[in-house]
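Novice: Based on what follows, work out the 3D shape:
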Amino acid sequence: MHEPILVTGGTGTIGRRVVPLLRETGSAVRVLSRRGGEDSAGVRHCTGDTVQDIGLDAAFDGASVVLHLAGGARGDDVAAQNVVAAARRASVRHLLLISVIGADRMPIGYFRAKAAAEATVAGSGVPWTVLRVAQLHDFVVPVITTLRRMPLLIAPGGLRFEPVSVDEVAARLVQLAAGEPVGRAADLAGPEVLDIVRLAAAYADAYRLRGRARLPVRLPGAVGRAYRSGKNLAGPDADRGWQTWGEFLEHRAAVAV
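Specialist: Predicted structure coming up:
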């Protein structure tokens, strides 16, 4: 095994899929997270916070490749600045950032922070790769379950997603980490573009639930216009995953039995 690969957010939804895949390649892995974790063969855990700039130098020391997967509702732009500074000090040779499709087009704070993080990485002087991905299947589920708790299914017109498998995202990240920095990699989205009604219908089918009467609504303002024009969706040059929303739900429902 050579120099370790550092994964920030390595205990999160994507990170905990990425770490074992990196180990399968024979790489030593270092995981940075706020709560740390228990070390295992080839995996060392470090405690730190990318937004608060805590513990980064110790985690980055000696790392050749860094996958910056840590993120949240706020602070991704600040975290990127801290990560870039630590990567420079550690002479990292490849910094890989995960981002979201439409980061530079959607007038929403989360997307703007992702766009700012991308710009920070691209201008860092550290060799870099950015992978934009669509919403994970796992992240669409709470949207649908929240809407289903209401007496009527709220169906915002024009709100569409193209959910993608977390395992496919993890595999792509590991593939990119093994290669040379490429700048903007091809976006990765799911195989389907689905509106709320179709997402909810598939969820009801998978869990044998009754359908809900829907209440069409129109998202107002710039955000509504952006969603209706598909600015959150991948373009024709994006790569597409293979697992559909329905297949994901069928597997999830079967495991829950």
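
Novice: can we go C-alpha only for contacts and neighbour counts from here?
Specialist: Fine.

Novice: Regarding residue 7, what is its secondary structure?
Specialist: Look at residue 7: counting by DSSP: H, G, I helix; E, B strand; the rest coil, its state is strand.

Novice: Quick check: closest non-adjacent residue to residue 184.
Specialist: Counting by Cα to Cα, 6 or more residues apart in numbering, residue 184 lies nearest to residue 130, which is 5.0 Å off, once chain neighbours are set aside.

Novice: For that neighbour, grab the count of nearby residues.
Specialist: Using other Cα atoms under 10 Å, residue 130 has 27 neighbouring residues.

Novice: Alongside the first, I'd like the structure of this one:
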Amino acid sequence: MRILVTGSTGQLGTALLSQLRDCNYQVKITSRRKPESMEDFNWVYSDLLSGEGLDEAVKDVDVIIHAATSPTKKSEAIELTGFGNFLSKAQHIQHFIYPSIVGIEDIPFKYYRLKYEAERLLKNSNIPYTIARATQFHSFVENLLLSKPLFNRYVIPGKVKFQSVDVGEYAGYLTDLVNKGPQGKAGDFCGPEILTLKEMAELKIKINNEKNNVLSIPLAGKLYSSLIEGKNTNSMEKIGEITFEEYLRSKLID
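Specialist: You can find the predicted model right below:
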């Protein structure tokens, strides 16, 4: 089996390479920047924005795991225009695995809307596919929302809910899909527990023995309401096993 991993220098791409390092597949990786560690992998340059290198990237490949994404910079050009161009070059692919995000059709956030449109592009293509949605990664929640206390306080929308998941576990789930073949839309891959952001902040304070406190502030708007309602969670799909607390404790060991 010949596999291509896009976005090989990103967080998910790096986790995928760890999962695939000792496998029996022939693995090709592609990104704009050459990875620092690429033992046993064949790297080729490609750019979803310009289209450069995509033909070479998909050449002689059976399966694609599309970890490339851009939440903040030129998102529409990469998530939709670039992705559509990529799909046009991947018509020979036997299985296209597309990592996506739980609840994107119900959360009014631009990046999520683009991911949902990208799902539609893949569904309407002639390529056999699996759409594999996950909840937010543990590290995403911590680094984006719990990284910078202000005057010894985490000032956060504390009632927002997350069901965060370990990126390594999700990468393992994606690699397991390779042998299962195209699934269409697979079940959601979600973390083992649903916590409010306030509860997650309190866990971080406790585990790290911080002197910080939590100041929970309400926000207005549909985005905030959808996250309070837990549209980004799925209580029926608690597949991941590593909790947010275990993630925090593992960082102390590292």
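
Novice: Overlay the chains and give the TM-score.
Specialist: Once superposed, chain against chain, the TM-score is 0.91 (TM-score structural alignment, normalised by the length of structure 2); 249 aligned residues with a Cα RMSD of 1.8 Å.

Novice: ok, average deviation of the strand or helix carrying the residue nearest to residue 184 of structure 1 from structure 2?
Specialist: Using DSSP states H and E, residue 130 of structure 1 sits within strand 128-133. Superposed on structure 2, strand 128-133 of structure 1 shows a mean distance of 0.4 Å to its aligned residues (mean Cα distance after the TM-score superposition for structure 1).

Novice: other SSEs contacting that strand?
Specialist: On a contact count with 3 or more Cα pairs under 8 Å, 6 or more residues apart in numbering; DSSP states H and E, strand 128-133 of structure 1 meets strand 94-100, helix 109-122, helix 166-178, strand 183-184, strand 188-189.

Novice: Make a markdown table from these and add mean neighbour count to it.
Specialist: Listed next are these as a markdown table, based on neighbours: other Cα atoms under 10 Å:
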| stretch | mean neighbour count |
| --- | --- |
| strand 94-100 | 24 |
| helix 109-122 | 20 |
| helix 166-178 | 18 |
| strand 183-184 | 16 |
| strand 188-189 | 28 |
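
Novice: so which of these comes closest to residue 17 of structure 1?
Specialist: Nearest to residue 17 of structure 1, of all these, is helix 166-178, at 6.0 Å by Cα to Cα.

Novice: mean shift between that closest one and structure 2?
Specialist: With mean Cα distance after the TM-score superposition for structure 1, helix 166-178 of structure 1 departs from structure 2 by a mean of 0.7 Å once superposed.

Novice: Show me what that helix is in contact with.
Specialist: The contact list for helix 166-178 of structure 1 (Cα atoms under 8 Å, 6 or more residues apart in numbering) reads 13-15, 17-18, 21-22, 65, 67, 94, 96, 129, 131, 133, 136-138, 188, 241.

Novice: Could you do stretch 35-43 of structure 2 as well?
Specialist: Against stretch 35-43 of structure 2 from outside (Cα under 8 Å, 6+ apart): 8-9, 21, 26-31, 34.

Novice: Could you do stretch 99-112 of structure 1 as well?
Specialist: Residues from elsewhere that reach stretch 99-112 of structure 1, judged by Cα under 8 Å, 6+ apart: 73-74, 114-115, 118, 130-135, 187, 222-223, 226-227, 231-234.

Novice: re earlier: so can I have TSV of the contacts of stretch 35-43 of structure 2 showing secondary structure?
Specialist: Output for these, formatted as TSV (three-state DSSP):
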residue	secondary structure
8	coil
9	coil
21	coil
26	strand
27	strand
28	strand
29	strand
30	strand
31	strand
34	coil
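
Novice: Got a ChimeraX select line for the buried ones in these?
Specialist: Selection of the buried residues among the contacts of stretch 35-43 of structure 2 in ChimeraX, burial being defined by 16 or more other Cα atoms under 10 Å:
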select :8,9,26,27,28,29,30,31
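
Novice: hang on, the earlier thing: report the angle between the strand holding residue 130 of structure 1 and strand 94-100.
Specialist: Angle between the axes of strand 128-133 of structure 1 and strand 94-100 is 20 degrees (criterion: axes from the mean of the first three to the mean of the last three Cα atoms, to 10 degrees).

Novice: Name the residues of strand 128-133 of structure 1 that come out as buried.
Specialist: 128-133.

Novice: Please apply the same query to stretch 211-221 of structure 2.
Specialist: If you call a residue buried by 16+ other Cα under 10 Å, then stretch 211-221 of structure 2 has these buried ones: 212-214, 216.

Novice: which residues touch that stretch?
Specialist: In contact with stretch 211-221 of structure 2 (Cα under 8 Å, 6+ apart) are residues 149, 152-159, 198, 201-202, 205.

Novice: Spatially, which two of those residues are the most separated?
Specialist: Spanning the widest gap among the contacts of stretch 211-221 of structure 2 are 152 and 159, at 19.6 Å by Cα to Cα.

Novice: More neighbours: which of those two?
Specialist: Taking neighbours as other Cα under 10 Å, residue 152 of structure 2 and residue 159 compare with residue 159 leading, 21 against 13.
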